[in-house]
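Participant: Mind looking at a prediction? Sequence and model below.
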Amino acid sequence: MKRAIPVLALSVAGLVPVWLYSPGAAHEGEISEIAAPETPQQTQAAPQTQTQPQTQPQSQSPTAPKSSAPAPTTQQQAQTRTVSGPAVNTSEGTVQVQVTFQGTKITDVKALRAPNSNPTRMALPILRQEALKAQSADIDTVSGATATSDGYKQSLQAAIDGAK
């Protein structure tokens, strides 16, 4: 009985900081994939699109006009465009995506703005992969990042609609 009162008092004193804990400034703010360096896949994709038009004129007959060679490259460059979706406010923070199209195909999706939280950091690569695979905004919500997923899909759909 003599020890019960000090044990209780120290237990409560030890739990008070746990009850009062709130995440610090390191957990607040937004993250952006735009500042991220290019992946090797992105750097390899550009030379492939440049070499394909060069191989086509070589396979043509010698009587074919050489002025037709730059046309596919110009058309491909004209078809590549980037569209940013609107910033969507969610309960976790603001989400905004940027979509790159090659013709009508989605070739890349980047998060311009997203909440700086662990679930969001884990969800963004999954959402990007799903969008590229589905070629639309009809993607699954990532468990644990529902608000971010919903905002991502809304911004993605608006960017796709804006590209049409």
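Facilitator: Nice, thanks for sending it over.

Participant: contacts and neighbour counts: CA atoms only from here.
Facilitator: Fine.

Participant: Buried residues of the longest strand seen in the chain, list them for me.
Facilitator: Looking across the chain with DSSP state E, the single longest strand is strand 105-115. Within strand 105-115, the residues that count as buried by 16 or more other C-alpha atoms under 10 Å are Ile106, Thr107, Asp108, Val109, Lys110, Ala111, Leu112, Arg113, Ala114, Pro115.

Participant: For that strand, what is the distance to the chain centroid?
Facilitator: 3 Å (C-alpha atoms, centre = their mean, to the nearest Å).

Participant: what helices or strands is that strand leaning on?
Facilitator: Helices and strands touching strand 105-115, by 3 or more C-alpha pairs under 8 Å, 6 or more residues apart in numbering; DSSP states H and E, are strand 30-31, strand 94-102, helix 118-134.

Participant: Provide the contact partners of the second one at residue level.
Facilitator: Under the criterion C-alpha atoms under 8 Å, 6 or more residues apart in numbering, residues 30, 76, 79-89, 106-115, 148, 151-152, 155-156, 159-160 lie in contact with strand 94-102.

Participant: now with 7 Å?
Facilitator: 79-89, 106-115, 148, 151-152, 155-156, 159 (C-alpha atoms under 7 Å, 6 or more residues apart in numbering).

Participant: Ok, the shortest one next?
Facilitator: With contacts defined as C-alpha under 7 Å, 6+ apart, strand 30-31 is touched by Arg113, Ala114, Pro115, Asn116.

Participant: Check it against this one:
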Amino acid sequence: MKRAIPVLALSVAGLVPVWIYSPSAAHEGELSEVAAPPAQEQQQAAPQTTTTAPKTTGSAPKTTGSAPKTTQQTQQQAQNRTVPGPAVNTSEGTVQVQVTLQGTKIVDVKALRAPNSNPTRMALPLLRESALKAQSADIDTVSGATATSDGYKQSLQAALDQAK
């Protein structure tokens, strides 16, 4: 009986921090990336303009038979389009990807939402690399992150189907 009171008091004292603890937003069980456009698109969106005084040589400029391509025409040909996939619920959490296409070529795949677990964090770069290499959603499952891999492939395939 002499030990019961200290044991009870210490047990309660040990549980108080557990009851008070609340996780921060970064640890709520889901990763979330803000889908920022690739650096290439950011550069295209903000063209640099420089002003220089024209040089005069005293002769008229020579003209060729065709007009030179403007940077705007080149940019329109190289337009990237971004298509988000649906959010797929897995046993580990929600997975959602966004694919960036240039014509029919996959140039980038981003995970918009994914479970916040160590296997998922390790698997996401591998899944992205596989998708870029395969140029499709037909990629291998990452061992240890099977549920995340399956959700990633489903969301990617749906985004590719939607892009057609």
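Facilitator: On my side now, so go ahead. Values in this document were obtained by computation on a predicted structure and should not be read as measured data.

Participant: ok so, going back, and the buried residues of strand 105-115 of structure 1, which is closest to Asp138 of structure 1?
Facilitator: Ranked by distance to Asp138 of structure 1 (C-alpha to C-alpha), those are led by Ile106 at 13.1 Å.

Participant: before we move on, back to that, got the contacts of strand 30-31 of structure 1 as a markdown table, with distance to Ala137 of structure 1 columns?
Facilitator: Shown next, in a markdown table, are the contacts of strand 30-31 of structure 1 (distance: C-alpha to C-alpha, whole Å):
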| residue | distance to Ala137 of structure 1 |
| --- | --- |
| Arg113 | 17 |
| Ala114 | 17 |
| Pro115 | 19 |
| Asn116 | 22 |
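
Participant: Can you give me the buried ones in the longest helix seen in structure 1?
Facilitator: As assigned by DSSP state H, the longest helix anywhere in structure 1 is helix 40-59. Buried residues in helix 40-59 of structure 1, counting neighbours by 16+ other C-alpha under 10 Å, are found at Pro53, Pro57.

Participant: what's the very next helix or strand once past that helix packed up against?
Facilitator: Sequence order places helix 70-79 as the next helix or strand after helix 40-59 of structure 1, per DSSP states H and E. In terms of contacts (3 or more C-alpha pairs under 7 Å, 6 or more residues apart in numbering; DSSP states H and E), helix 70-79 of structure 1 is packed against helix 40-59.

Participant: center of structure 2, which residue is that?
Facilitator: Lys110 (2.2 Å; C-alpha atoms, centre = their mean).

Participant: Tell me how far the counterpart of Leu160 of structure 2 in structure 1 lies from Thr49 of structure 1.
Facilitator: Per TM-score structural alignment, the equivalent position to Leu160 of structure 2 in structure 1 is Ile160. Taking C-alpha to C-alpha, to the nearest Å as the measure, Ile160 of structure 1 falls 23 Å from Thr49 of structure 1.

Participant: wait, what's in contact with Lys110 of structure 1?
Facilitator: Going by C-alpha under 7 Å, 6+ apart, Lys110 of structure 1 touches Glu33, Ile34, Val97, Gln98, Val99.

Participant: How about stretch 20-31 of structure 1, which residues are buried there?
Facilitator: Neighbour counts using 16+ other C-alpha under 10 Å place Ile31 of stretch 20-31 of structure 1 among the buried residues.

Participant: Can you check the distance spanned by it, start to finish?
Facilitator: Length of stretch 20-31 of structure 1, first residue to last, C-alpha to C-alpha: 27 Å.

Participant: before we move on, what about stretch 84-95 of structure 1?
Facilitator: Terminal residues of stretch 84-95 of structure 1 are spaced 11 Å apart (C-alpha to C-alpha).

Participant: Structure 2: matching residues for that one?
Facilitator: Alignment of stretch 84-95 of structure 1 against structure 2: residues 84-95, by TM-score structural alignment.

Participant: chain center to the matching stretch, what's the gap?
Facilitator: On C-alpha atoms, centre = their mean, the centre of stretch 84-95 of structure 2 falls 14 Å from the chain's centre.

Participant: How about stretch 95-104 of structure 1?
Facilitator: Using C-alpha atoms, centre = their mean, the mean C-alpha position of stretch 95-104 of structure 1 is found 9 Å from that of the whole chain.

Participant: Buried residues, it. List them.
Facilitator: So for stretch 95-104 of structure 1, counting by 16+ other C-alpha under 10 Å, buried means Val95, Gln96, Val97, Gln98, Val99, Thr100, Phe101.

Participant: which two in the residues you listed are spaced the farthest apart?
Facilitator: Val95 and Phe101, at 19.8 Å, using C-alpha to C-alpha across the buried residues of stretch 95-104 of structure 1.
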